[in-house]
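Trainee: Sequence plus predicted model, see below.
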Amino acid sequence: MWSCVNEYKERQRREHPATLFTFSHSTLLYHTFWVGFQCLPSQHSEMWPLMVLLRTYAPYITLPVAGVIGFIGYNIEKRFHTPPPSRPSIEDQRNERLLKEMVEDGGGSLPPLSERKFVPKTIFEKNISPSLAKDD
C-alpha cells in the first residue's frame, strides 16, 4: 500500500510542480485511505460505485428487503407448520374432575327436587350468617 502512496505523491508532484506538496498526518491518512482503493485491481474498481450506492441508501434498501423476506418466511411457515394438538380448556377439565369426584363419593344419590333444600323459603334466609343459621 505504501508503494501506492508513493506513486500518488509522485503523480501529485508531476501534476502540480509549482506547489510544494507536503503531507501532514491527517492528510496522509486520508490520501492513504483513498489511494488504497485506487490501487486495487481494475476488476474490483468497477464495483465500488455500487458499494457507495448501497452504503448511501442502506436505510431505504434494507426495510423493503426485510419486509419481503419476512413476508415470504411467514407464508412458508404458515403453509408447512403443524397445528398444536387441541386441549380442553381449564374450565372443562375442572368440571370433569368435579363430576368424577361426585360420582366416586356417592354423589349420585342427590335429594329429590320436591324437597328444594337449595332454595330459600324467604328472602331473609338467603344471606344468613352462620351463627343465626338453624341446624336441621
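Mentor: Now that the structure is in, tell me what you want to look at.
Trainee: hey, let's count contacts and neighbours off CA atoms from now on
Mentor: Fine.
Trainee: What helix or strand is residue 36 located in?
Mentor: Using DSSP states H and E, residue 36 maps to helix 25-38.
Trainee: One more: residue 98?
Mentor: helix 90-104.
Trainee: repeat for residue 68
Mentor: helix 58-80.
Trainee: before we move on, back to that, buried stuff in the helix holding residue 98?
Mentor: Judged by neighbour count using 16 or more other Cα atoms under 10 Å, helix 90-104 contains no buried positions.
Trainee: Stretch 31-39 now?
Mentor: 31-32, 35.
Trainee: which residues touch it?
Mentor: By Cα atoms under 8 Å, 6 or more residues apart in numbering, the residues outside stretch 31-39 that reach it are 1-2, 4-5, 8, 45.
Trainee: Name the member of those residues that has the highest neighbour count.
Mentor: Neighbour tally across the contacts of stretch 31-39 (other Cα atoms under 10 Å): the maximum, 19 neighbours, falls on residue 5.
Trainee: Against that first model, consider the following:
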Amino acid sequence: NIEYGPSLLASRSKRSLWGLRSQIECTMPHIWPLLHFGDYGCYCGKGGSGIPVDALDTCCQTHDYCYDAAMADKACTAYLDNPYTYGYHQTCDKSTKTVTCSNDACQMFICECDKKAAMCFSQAKFIPAHNHYNQELCSK
C-alpha cells in the first residue's frame, strides 16, 4: 500500500489535482493522467461545456459536477473556494487497485469525487481521436 498524505503532498503540491492523479495511477498503473486525460473531449482538462463525446468524457463531466457539489456542500463552503486546490489524504492498495479516503468531511467529499472519477476512467475506453479535441466542436 502507498499512502498519499500531507507529508508527500507537502514535498510536491497540496492540491486535489495531485490526489486525482494519484488515484488514477492507482487504478490504472500504466497511464500518464495528464497526457491521457488533460485535454480530452469536451470536459477532461480545463473548463467543460456541451455534450460529452464519449464515456470517458462523461467521467470528466461527472467529476466536474461532483466538484461543483463539493463547493456547495455545507462541510466545504466555509473554507473551500476551489476543490482543485484542496488537498486530502488517501491510501492506494496496488494489489486491488483501490483507494481509501480518510479525511475531514470536505476532504472526504473531494477524495470520493476523485475516487469515482478514477474508477470511471479505468472502465472507459480511451479514443485517441478525442484527445486534444477541438473545443469549438463541443456544443454549448
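Mentor: Received it, and whenever you're ready, just let me know what you need. Not measured: the values here are computed from a predicted model.
Trainee: Quick TM-score on the pair, please.
Mentor: Put the two chains on top of each other and the TM-score (TM-score structural alignment, normalised by the length of structure 1) is 0.22; 46 aligned residues with a Cα RMSD of 4.3 Å.
Trainee: Same list, the buried residues of stretch 31-39 of structure 1, but as TSV with distance to residue 51 of structure 1 please.
Mentor: Listed next are the buried residues of stretch 31-39 of structure 1 as TSV, based on distance: Cα to Cα, whole Å:
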residue	distance to residue 51 of structure 1
31	20
32	19
35	17
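Trainee: between those, which is closest to residue 62 of structure 1?
Mentor: Taking Cα to Cα as the measure, residue 62 of structure 1 lies nearest residue 35 of these, at 29.8 Å.
Trainee: separation between that closest one and residue 7 of structure 1?
Mentor: Distance check for residue 35 of structure 1 against residue 7 of structure 1: by Cα to Cα, to the nearest Å, it reads 9 Å.
Trainee: Please apply the same query to residue 90 of structure 1.
Mentor: From residue 90 of structure 1 to residue 7 of structure 1 the distance is 80 Å (Cα to Cα).
Trainee: With residue 96 of structure 1 instead?
Mentor: 89 Å.
Trainee: Summarise which helices and strands the strand or helix carrying residue 17 of structure 2 is packed against.
Mentor: Element membership of residue 17 of structure 2, judged by DSSP H and E, is helix 16-27. Helix 16-27 of structure 2 sits against helix 33-37, strand 90-93, strand 98-101, helix 105-123, with contacts defined as 3 or more Cα pairs under 8 Å, 6 or more residues apart in numbering; DSSP states H and E.
Trainee: sorry, back to before: how about residues contacting the helix holding residue 68 of structure 1?
Mentor: residue 54.
Trainee: Would you mark the buried spots in it?
Mentor: Buried, per 16+ other Cα under 10 Å, within helix 58-80 of structure 1: nothing.
Trainee: likewise stretch 60-79 of structure 2?
Mentor: 60-64, 66-67, 69-71, 75-76.
Trainee: Closest one to residue 36 of structure 2 out of these, please.
Mentor: For the buried residues of stretch 60-79 of structure 2, the nearest to residue 36 of structure 2 is residue 60 (12.1 Å; Cα to Cα).
Trainee: Next secondary structure after the helix or strand that closest one falls within?
Mentor: If you go by DSSP H and E, residue 60 of structure 2 is part of helix 55-72. Following helix 55-72 of structure 2 in sequence order, the next helix or strand is helix 74-77 (DSSP H and E).
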